[in-house]
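Student: Mind folding the following:
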Amino acid sequence: MPYDVPPELAGMSLAEIAQAVESRKLPPVATWNPQDSGESHMRIARDGRWYHDGGEITRPAMVRAFAGLLRRDGDGFWLVVPYQKLSIEVEDAPFVATDVRADREGGEQVLTFRINTDEFVTADAEHPVIARGSADEPAIYVVVREGLEARLDRSTWLQLAEIALAEDRTPPAVSSKGATFVLDPA
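Tutor: So this is what the prediction gives:
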């Protein structure tokens, strides 16, 4: 079944997508090392919804703001500001990839993913597509930034599978910006 890219994504050129990524200036959470730590009482559900004290955070701007403060290290996931870091429970991945678009640039395929926080990520060597799970229950992820991943939702996984079928490789794989990603979790 052919997939129609949503108009807001279909209408963007690769240059416009790159500009959107560049214009989203995120705080330098990787460089902040606060001594004070605590518990945020927040959770990111497997489906990408954010909760605080059991209640869903329904304002997209709040979710985007918190997502910009998210960091993952050896101790887990944290919301980080210069003076404090607060632990946050993440059921699977902190983000969900809700769409993918395949383009051609200089003869190479470019895969751009839209994330549930209205961010874009282009798959490449620094932002690989990763297959986990099993052949019966695959789980496909794309690295968003600094160890934070987005799990592809079902429709995005099916879109990526269509792209892989068109590439006709064994095992199934896709390419983006010169990097190849095998979609077989074996």
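Student: C-alpha only now, for contacts and for neighbours.
Tutor: Noted.
Student: Let me see the ranges of the helices in the protein.
Tutor: Per DSSP state H, the chain carries helices over the ranges 7-10, 14-23, 60-67, 154-167.
Student: Of those, which stretch is the most buried?
Tutor: Neighbour counts (mean count of other CA atoms under 10 Å) averaged over each of the helices of the chain peak at helix 154-167, with a mean of 17.
Student: Tell me which residues touch the residue nearest the centre of the chain, please.
Tutor: Centroid-nearest residue in the chain, with CA atoms, centre = their mean: Ala150, separated by 3.0 Å. By CA atoms under 8 Å, 6 or more residues apart in numbering, Ala150 lies in contact with 93-97, 115, 141-144.
Student: Distance to Tyr51 added to the residues you listed, as CSV?
Tutor: Listed next are the contacts of Ala150 as CSV, based on distance: CA to CA, whole Å:
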residue, distance to Tyr51
Ala93, 14
Pro94, 12
Phe95, 14
Val96, 15
Ala97, 19
Ile115, 18
Tyr141, 22
Val142, 23
Val143, 23
Val144, 21
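Student: re earlier: would you mind measuring from the residue nearest to the centre of the chain to Thr117?
Tutor: 10 Å (CA to CA, to the nearest Å).
Student: one more, for comparison:
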Amino acid sequence: MVDSANFENIASYLQQFAHDRTIPPLEKWNPDYCGEMDLVIKANGEWWHEGRPIRRQKMVDLFAKILWREGDEFFLKTPVEKIKIQVEDAPLLISAVDQIEVDGKQYLQMTTQNQDVFILDADHPIYMRAFNGELRPYVKVRYELEALVQRNVFYHLVNYGELSEMSDGTCLKLRSGDIEYVLGMSE
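Tutor: Next comes the predicted model:
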């Protein structure tokens, strides 16, 4: 188990990125595994360290920049250490969606609660999957990390899309650029 000193060391390291939303080149870093930290990203998006919620959003935003996924395991990754953390569901939440126009085409732009901004496209698809028996919408963000689309954002997506009745139930059809996404509402 990694102690609180590592939490502070990582926080200190991340201060250099505090005013920059750029995601570090995590794919180029190959640090040694340093153990586990008592850090849990709850299914509701809250970050907890040693049994207490992290209340400083800027700290959460900094840690979100160095989130890394390998299979079903999640880590905080720096150039010198890789520390395993726990994630109950998706490590990120989609907090906003907007429809934007680029070169005459309409796109859906997503924003996470940590200020990742991207367009729904082939690299960032939206899809449905079950969590605790409930079908929920998710989006691929970066480095195989996914974000849960919050309920209020999903209502905005319904306004941007079209509800259709299919043989297996209701679905939501969304278009972003040339890609159409079909989200089934039943399993």
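Student: ok, back up a step: nearest to Glu108 of structure 1, out of the contacts of Ala150 of structure 1: which one, please.
Tutor: Minimum distance to Glu108 of structure 1 across the contacts of Ala150 of structure 1 is 18.7 Å, recorded for Val142 (CA to CA).
Student: Aligned against structure 2, show me the partner of the closest one.
Tutor: Correspondence of Val142 of structure 1 to structure 2, assessed by TM-score structural alignment: Val139.
Student: check contacts around the residue nearest to its match when sequence neighbours are not counted.
Tutor: Distance criterion CA to CA, 6 or more residues apart in numbering; nearest residue to Val139 of structure 2, sequence neighbours excluded, is Ile126 at 4.4 Å. Residues in contact with Ile126 of structure 2 (CA under 8 Å, 6+ apart) are 120, 137-140, 181.
Student: returning to that earlier point: in this structure the match of Val142 of structure 1 contacts Gln150, no?
Tutor: No - at 10.9 Å, Val139 of structure 2 does not count as touching Gln150 under the criterion of CA atoms under 8 Å.
Student: Tell me how far Leu148 of structure 2 lies from Asp20 of structure 2.
Tutor: Leu148 of structure 2 is 24 Å from Asp20 of structure 2, by CA to CA.
Student: Same question for Lys65 of structure 2.
Tutor: 10 Å.
Student: coming back round to it: and the residue nearest to Val139 of structure 2, what's its match in structure 1?
Tutor: Checking TM-score structural alignment: Ile126 of structure 2 goes with Val129.
Student: what's the answer for Leu62 of structure 2, then?
Tutor: By TM-score structural alignment, Leu62 of structure 2 lines up with Ala65.
Student: since we're on the closest residue in space to Glu101 of structure 2 that isn't next to it in sequence, how many residues are nearby?
Tutor: Closest residue in space to Glu101 of structure 2, ignoring its immediate chain neighbours: Tyr107 at 6.1 Å, by CA to CA, 6+ apart. Neighbourhood size, Tyr107 of structure 2 [other CA atoms under 10 Å]: 20.
Student: quick one, what contacts the nearest residue to Pro137 of structure 2 once chain neighbours are set aside?
Tutor: Counting by CA to CA, 6+ apart, Met128 is the residue found nearest to Pro137 of structure 2 once chain neighbours are left out, at 4.4 Å. Taking CA under 8 Å, 6+ apart as the criterion, Met128 of structure 2 is in contact with 135-138, 183-184.
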